[in-house]
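Asker: here is a sequence together with a model predicted from it:
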Amino acid sequence: MQPDNLNILKVLWRKGTSQAMRINPGLDPSNLELMELELGDWLLFANNFAKYIPFFPANTSKVTLDNWQLFFEELLAVEDLPQKGTPAYDHLKQSILTKLENFSKEGTLKPQLTLLVAFLQLLENSRGRLNNITKRHLDFYYGDVLGFSKQPAVPDEAFLIIESGKGPKPLLNKGTSFDGGVDALGKKRTYILENEFSPNLAQVSHIKNRYTDSIQRKIKVSQVANSSDGMGEPFKEENQGWWPFGHSLSTATFPALQNASFGFGISLPSLWATAASDKYFSFEFTFKKNLPFSGTAADVHQLFTVQYSGEKGWVEISPFDLQVKSDFQSKVEGNRLTIVLFVDKSQAAIVDQQEKIHGDSKGEGAPLIWFDISCNSQKAFQWIKGLGGTALQKLTIRSIYSNISTPIVESDLGILNPEKPFQPFGSIPKKGSSFYIKYPEWKKKKPTKVTIRGKWSNTPTDFKDWYYGYRDLGSQYLSKGNYFSQHFVPGPGVTQPIKSFLLQPTGFREPLLTNKITVNPDPDNLIVKNNNHFKASLSLNDGQGWTTKISEEVLFEIDGDGFKKTFDVLPGAGKKYLDINEGIKITLLQSFLSELYPRLYALAMSSDQPETPIPNEPYTPLLETLNIDYETEESFDWTATPDPSLKFFVRDDFGWYEENKANKIGIAHTLDNEIYAIPYPEKVGELFIGISGIAPLEQLSLLIQVLEGSENPSQTEETDRLKWSVLVSNYWKDLERENIISDQTDNLLKSGIIVFSLPEEAFNLHHRFESDLVWLRVSSGKTYNATSRVLGIFSQAIKVVLSDNGNDLSHLKDGLPAESIAKMIERKAGIKGVFQPFNSFGGKAPEQDKNYYIRASERLRHKNRSVSLWDIEHLVLQEFPEVYKVKCLNHTCSESFLSPGHVMVLVIPDTLNKNVYDIYQPTFSAAKLNEITSFLEEKSAPQVKIKAVNPLYEEIRINVQVTFYPGLDKSFYMNKLDADIISYLSPWTSGDNLAIDFNNHFNKSSLVYFFEKLGYVDFIQEPRIFRNGTEMGNNILPSSPKHILVSAKSHDVSLYAPVIT
């Protein structure tokens, strides 16, 4: 706010009024005594007067020996009386009283002086009555004439914790008495119960909190909120208190809390997988709108950790950061988050959850995969917030299971061992021989593709050559002639049949030598004409029978020097999944000619012709290796009817629960029925209180003891009310007015008791926190320091008040110490114990005369109306003792100093031995400012706009180079100089009684003089003064009457280093 008119501002440059300035010596009757002379004064007066009276001895009446001062010779031996009020006079007076005290003890004072002293002491009674006339007159005028009366004592109150036993619940009626011990008069202090109370077994078992700092992008959690580090470490200082909603600090007093973590989990029977395969999973989450961030596979790998239910416990892995194929790559793009995982054979199998191994079973116990993200960076905060604020729409899970080398394999003859080379079709493979492949996982999954890869062993180099001796005779029967003749063809010009040569004595020898016949180089009746001769069909069994999927497929595919075979099995037209619950069957469509081989071999061996080819032994299929790969894909739409097999869980640092749209729709207090991947905090700060031992319909009485004044007043707004909720079926339900019977805490700004009547559904089963407790949550939308620090939260709390039975009330000043009230005056069945955790509070001693006269005098002037500046300032100081100084600015509002009808009241709190959030810039909370404003409005004219505000503070920072005297510890004295500068600019910070001054100002020369007076500073160089970061000249003044100059929390002090040229 800029000054409007300098002449106007001169009127506003006032120092204001402090509590000390209210004291008027003229109101103290003891300052005006009608009879001032005391015993010492009378004796000095008599001694001084005696020197003017001659002394006549008894033996002569005409001759004077001396004066009557000889009479007082025993008490004092001075002739000249010092001036009254001087130190000499006071010293002389005190010496007389000391001598009289000694004479009184020894009894050696002369009789004549004893009589005089006794007379003067009796005169003290008359002196007291005479001097009391002023007070009695003032009391008569104020009390009898004007009707003022002293304010009576205000009884103190105390919070007690009641411990009840098991059995029938006791009832403490209103007025129940508690023993507060014995006072200084020997009388018993009695404290009585204000309201009826029925204790129960409810106890505060856990206190946790979570704080979200959107500026620093941090989320911090405490598992044990009432501890130094949030994990149970005790506080270093007694009564330090803890921030109820957590914090983002990292100091010696408040160490850094743990980073919050969040996660979501997929539980699905089809995730079950043995360790027999290398597994790739792609989880693609589709959201209803684009995510507010994007990311690569490296980002997903960096931010997420993954756990799955393994055979011996939870197995932790990281997202795969390489691309498997086009749709198997981790990334965030548009409205999709894709997380790819890789679990190799060396890692544990993915199994169903078991309570003994994995803890509390989630859902129906199906395999569970958790995706967790810790808020340990600004990027992680952005992802957590985005995932928690964007609703899910769809989930697509794709998986690849590869290198399965141990499926269940069988032939027609029995079970085979896939770990060694085996004969899939038996030792004598024939047409119709079958090979069976089963894999238990297929029953739980929905494969979209199966790939069977086999490596054949001991195969011929070429099947045509190997089976060259095997011929198709067509309709001819197998005979020696037919067999031999098929291997030869007639030479040129030869027309006789081949068989005719067999009738000759030489057989084929002579025709072969004369080229009448030759070996057939390219027979057209080969049974095996090429490597593609042997084929098989492939069938699937869905549990209802075999269905042919591939009617014909070549068994041998060239692979380098050998052969292999790969079957790719895909769903048929109109189908998405393969029905292979009971396995796959591969059936030979031809024999490997094992049944023909013995006869052909016998015929060949019976020939005496060396040119007769001998058939090779037929090949028996031998698989050296068998590997199975298969792929699955499943999609789940959260906007449609949910699939009961899929369980989607979310979790944070406190627990887990299932996100289920149908469940949310069925819960009345869940206004948003969408599915979210992360339970992002609803408010900035959350305090969670776990209650054990409470039963439905029972009331819960909680004492929340706070360190009053520890809050940051600038963060406190009256409109920002805290919200209480209770956990019902894993979701928070706001408590209504009927659920909060009373609340004395004023938004956790002061200590008090909150009494709850919890709804019955609060006792429903939940998993979000410890399930055997009832959980309360209080949430705040402001920063962590907008509320006071908490000293403790206790259940079974009651408030008692002192019943004054003529007791000594001296304890009201500081309160009755904690643990003073430990029992009831009359024992009650069912009550095991009584505990007073903190001092009593709120008591005020009866008004003393001094305060009574000040109040009455001010009342006569302002007449309980806030008309003038003087009226407003004195009304505030009287009503609010915690205000140390007040300054009223008339014609002033927040925007201008020329605003008729507006009055601004600046108030400064008392900081001496008080809890203040910032001792450098002490301020009141918004609640207290509103209270002061309301008080003044009641006493002001309706047209006056009056408002109480905190002053504006301007930080003064000193930049100076300094040289200390030789031999001093530079490190220590640099810190001391910084502290001394702070004390010079803001003396109240060091516990000094000097209060804040509204018109404080100084110049550079006075600062230099301050440095010169310091005994450890040799000289300084280049002192510079900054006000709110702006360098100032010689005179440093506040910017306006609303501003106060204060020291910065530290200054720029450095050692002087001369420049050597």
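Answerer: It's in.
Asker: CA atoms for contacts and neighbours, from now on please.
Answerer: Noted.
Asker: in the stretch 51-200 of the chain, which spans are strands?
Answerer: Counting by DSSP state E, counting those that start in this stretch, the stretch 51-200 of the chain has strands at residues 54-55, 66-67, 157-164, 177-182, 188-193.
Asker: could I get the buried residue list for the longest one?
Answerer: Read it as strand 157-164. Buried residues in strand 157-164, counted by 16 or more other C-alpha atoms under 10 Å: 157-164.
Asker: please tabulate the residues you listed in CSV, including the columns distance to Thr716.
Answerer: Shown next, in CSV, are those (distance: C-alpha to C-alpha, whole Å):
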residue, distance to Thr716
Glu157, 27
Ala158, 27
Phe159, 26
Leu160, 29
Ile161, 30
Ile162, 33
Glu163, 35
Ser164, 38
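Asker: Phe197: which of those residues is nearest?
Answerer: Nearest to Phe197 among the buried residues of strand 157-164: Ile162, at 9.8 Å, using C-alpha to C-alpha.
Asker: so the closest one sits against Gly830, correct?
Answerer: No: Ile162 is not in contact with Gly830 according to C-alpha atoms under 8 Å; the separation is 10.4 Å.
Asker: structure B:
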Amino acid sequence: MTSPEEFIYDNRSLLTHLQNFQAYTRAIPFNDLKNWDEVFFNDGQTPQSLAALLEQAASAPGTLQPQQAFLLAFLKMMETPRRLMNTLPARHRDLYFRGVLGVKPLPAAADQVMLQLTPDEQHQTLNVPEGLLFSAGQDSAGVPVNYRLDAPLLINHARITDIRWLLPDTVTNTVRACTLLDVATGITPPAGGVRLFSPQLGGKRGQPQDETVRNGWLLVIAALQAAGAGQRKLTLTFDSSPVGFKAEVSIGTKWQPLLCSVSGNTLTATLEASLSPEAPAEYALLTDPVIRLYQEKSNATLPKVTAVEITVVNAADVTVTTADGVSGPVQQVNYLFGMAPKAGSPFTLSSPAWRNASGQTLTLTLTPKWQGRPADLKAWYANYPNNPVSGNGVFKVKSEDLVQKEVSLFGERQSDNALIFSRTLKEGENTLVVNLGAIDFQHALYEKTFKEGNITENKPLNPPYDPRLEDVDVSYSLADVAFTPYALLPYGYAESREEFASPHVYLGFTDMHPGQQLSLYWSIETPVPFTPDGLEWEYLSQTNGVAEWKALSKQLSDNTGNFARNGSGAVTLPADAAHETTLMPTGRYWLRVSKFELTDHQVQLPVYMTQDLTATDQQKLLAMQPNVEPYPWFNGLWTNAQSATLVDAASIAPEHFATPLPAGTVSSTVVPFNGLLAVLQPLPGWGGKAQESDAASMQRIAEQVMHRGRASNWRDIVQLIIANFPDVHHVRLPGMKILDGLYIPKVPPASSGTSATAEPVFVTDRVQEIMVIPQAGINQGQDPHKPILSPARLKEIQQFITDRASPWLNLRVLNPCYLDVVVKYDVAVDEHVNQANLQSQLDEMLRQHFMPWLNGQQRVQPGDTLTINDIMQVLQQHPDVRYVTDVTLNDVKNETQADKDKYQAIETTLAVINLKLPSDASVGLPQPEETV
């Protein structure tokens, strides 16, 4: 009834009839000398030869005897009623299935496509109605192939420019970030899609690459703006030790790492004189240079910067204006006090960096070396009348900004004194004024004495000393430097830190504005469903200059079922949505999805395999099982997109459904639609199926008649699963020793005796387990060697059967329980055989036989055991193997013989073997002994 083959009522052939006729006539006498068989089968003719003549009647010689020709003609005539009789089973089944039950072949199922629509420049928004027809050409019979839009779509010019994600790692205490799409930098997703939050190694320009999120601070310091100021040292004081911090400074589009050292609660970073800090291009809203401090650990607490001090060594940005009006860098001016300075002659010091340091304490050290200065100025001026120079220290400078207010320029002998200034800078002030003291260098006295002729040979008059710089060292420091700290975020910055306890996906959009509707279409496959509130949608807003993420759940419509399937969604961008904030890159509006809370996805093991194991052995067995992929496979995301369904699938040629409709086939509407500029079909079609054939229809109906949609026995369960779950290739039932009945029997309570009215109870500790094996190429686990279905899919299968079975059935549907089996073997080969190549070939033979799913083949039905003989039989099939000398399974040193014996046959009732072979290790292949 359920066989796909037609039932043959009379399957006897012409030869069979001739042989039966010969046997029958052999028992009937013709005369006293012979029987009737000798009348019909004479002249060398046999049933075989006569049957052959009839099959090739056109080439027969025409010498057949009349009785033989009569016999063949009669049997040929009987072919017609035999054929008619053989049609009876099919006609009866057709009558019963279609006439009585009224069942028909399944009609063709319409396929779907995803279309992305673009309005023209005259339309900022365009309403595309449901049912709009799009053309995909014609089928092989010339019938138009049209698709009807599944839902109305409000389109605009919005486009997606960014897809980014974050994934916290509690093991390493870090957060991993990845930019999957960035139109501005040319980063695009991998061809064929990507698993959300999976590692991305990059390696080439334009490929996504993982980065560890930096945890730290941005310090905006305007005082760093001055260029060419010399080597700078930043001393940053924290409220606790900043161990592990690194620092870098912004230089336009680049970040320059800085050499750092930590001592106690301070961090010192050095900026070489060649660096010219600028505002960072990465953070478009900042206009001053930035010091970025970071570490890669996501600590709960982060030391805060409490003070900043800048020290400039060999400052080249300090300029001087002399009393003569000469201006220039201090290092390039010879005469600070001008030529022939008088008492009180001033010079001023200034720097552009000081203009940005209002309220900060400036400490400047000027260390001059004076050219040609006499070592003893008192002696130099000794012949001057009424000599006012009593020593080197009488030449002083005065300034309100000097630490000591008045300081001698010169020390004893050749030593020169440093000038140390300290001042709290005010808004707009960037100069220090210095005046020569009350005693000048006696130029006026020299001229007067010279004119009066009071110069004698025994009292020569030395010319006045003009203080001229031979060299000068200028250094200054700014204490209490003004800075603005911001917490460093993965893609921006804010006044406070943000903790990331769950994965996040960020979506950036441009060419739209608040109030417009954003229509999205997701192509996504999720192995493990998210809980009903497992996804949280937010948008980036800004009110009164304060940026924050706000919930979007009320404004969002989503028919993907929380990323459970492909589908569209739409949201009206709220009025306070912002595209210029510090939290994310500017120039686009941002949405983000967070939380990603999964339903149960724990791997379950068969009860019968674990009930006798210790907790340690159970953990070992559990460790062999593959982990389920927890996050969706992402094929793509499109704006202004919607699905469309094939129109009138019954009239389309079957060839249309043989392969998915290629991407790009649909490119226009059937009738021009005003305002619609372009139609794209980014993905191949899906879901189509041709009308069911008669043979497939009869097979399906026969199976339905057998089980009637009920799981009454093991055979029904298998057929229901295979028929309704196309991703299942095979269903493995329990072994005979645990296959003790489908349903749990009713047992009356002990107190009720044998009363017929006693309520039955269930034996809840008895569970019937079955294993489902996925189709080749389907794997929702993380190990390609161990394909599995997700726990959610297993629960769906289990619920499907439970809904059609007796409530007494306590069924569990499981993935294969994978057993890692270490196989070692020795084989004897000839001397000419390359042992390394043979090793690889033998391992591949074992994999193909016991693990065929690795090569995309359908999995063979597992046996009840794996034995050493099974391995030997495969090895011996190789032509270069003379014989197998040894095979061990899970052989472990120092085990007892009893322990080793249990590995001679490994039970695999609800398990699948995953062979561990010595492909990457050298295994000696012994040579056979020479025979004489």
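Answerer: That came in fine, so what should we check first? Quick caveat, the model's predicted, so the values are computed rather than measured.
Asker: excluding its backbone neighbours, what's nearest Phe509 of the second structure?
Answerer: In space, and not counting its chain neighbours, Phe509 of the second structure is closest to Ile160: 4.5 Å by C-alpha to C-alpha, 6 or more residues apart in numbering.
Asker: Val883 of the first structure too?
Answerer: Once flanking residues are discounted, Val883 of the first structure sits nearest to Pro909: 4.6 Å by C-alpha to C-alpha, 6+ apart.
Asker: residue in the second structure matching that neighbour?
Answerer: Taking TM-score structural alignment for the superposition, Pro909 of the first structure sits opposite Ile773 in the second structure.
Asker: now swap in Pro440 of the first structure and tell me
Answerer: Matched by TM-score structural alignment, Pro440 of the first structure corresponds to Pro352 in the second structure.
Asker: which secondary structure element contains the closest residue to that match other than its chain neighbours?
Answerer: Closest residue in space to Pro352 of the second structure, ignoring its immediate chain neighbours: Ala226 at 6.3 Å, by C-alpha to C-alpha, 6+ apart. Assigned by DSSP states H and E, Ala226 of the second structure falls within no helix or strand.
Asker: which ones are touching Ala226 of the second structure?
Answerer: Ala226 of the second structure makes contact with 276-277, 317, 352-353, according to C-alpha atoms under 8 Å, 6 or more residues apart in numbering.
Asker: lining up these with the first structure, which overlap?
Answerer: Comparing the contacts of Ala226 of the second structure with the first structure on both residues aligned by TM-score structural alignment, their matches' C-alpha atoms under 8 Å, the contacts found in both are 276-277, 353.
Asker: now, among those, which is nearest to His729 of the second structure?
Answerer: Pro277 (64.3 Å).
Asker: pretty sure that closest one sits against Val249.
Answerer: Yes: with contact defined as C-alpha under 8 Å, Pro277 of the second structure reaches Val249; the gap is 6.7 Å.
Asker: just checking, Ala136 of the second structure touches Gly142?
Answerer: No: using C-alpha under 8 Å as the test, Ala136 of the second structure is too far from Gly142 to be in contact (11.8 Å).
Asker: please say which position in the first structure the residue nearest to Pro352 of the second structure maps to.
Answerer: Ala226 of the second structure maps onto Ala273 in the first structure, by TM-score structural alignment.
Asker: measure its match to Phe649 of the first structure for me?
Answerer: 20 Å (C-alpha to C-alpha, to the nearest Å).
Asker: residues contacting Gly143 of the first structure?
Answerer: By C-alpha under 8 Å, 6+ apart, the contact set of Gly143 of the first structure is Ser149.
Asker: next, count neighbours for the match of Pro440 of the first structure.
Answerer: Pro352 of the second structure has 18 neighbours, counted by other C-alpha atoms under 10 Å.
Asker: that one contacts Gly428, doesn't it?
Answerer: No: using C-alpha under 8 Å, Pro352 of the second structure makes no contact with Gly428, being 10.3 Å away.
Asker: look up how far Ala273 of the first structure lies from the residue nearest to Lys438 of the first structure when sequence neighbours are not counted.
Answerer: Spatially, and ignoring its direct neighbours in sequence, Lys438 of the first structure is nearest to Gly583 (4.3 Å; C-alpha to C-alpha, 6+ apart). Using C-alpha to C-alpha, we find Gly583 of the first structure at a distance of 16 Å from Ala273 of the first structure.
Asker: what of Pro82 of the first structure?
Answerer: Using C-alpha to C-alpha, Pro82 of the first structure is found at 110 Å from Ala273 of the first structure.
Asker: skip the chain neighbours and tell me the closest residue to Leu702 of the first structure.
Answerer: Ser795 (4.5 Å).
Asker: the second structure: which residue goes with the one you found?
Answerer: Alignment note: Ser795 of the first structure maps to Thr639 in the second structure; criterion TM-score structural alignment.
Asker: try Glu410 of the first structure
Answerer: Match for Glu410 of the first structure (TM-score structural alignment): Thr321.
Asker: what residues are up against that match?
Answerer: 327-328, 336, 347-349.
Asker: find the nearest non-adjacent residue to it, please.
Answerer: Ser327 (4.3 Å).
Asker: where does the aligned partner of Lys976 of the first structure in the second structure land in three-state SS?
Answerer: Matched to the second structure by TM-score structural alignment, Lys976 of the first structure sits across from Gln841. Following DSSP: H, G, I helix; E, B strand; the rest coil, the label given to Gln841 of the second structure is helix.
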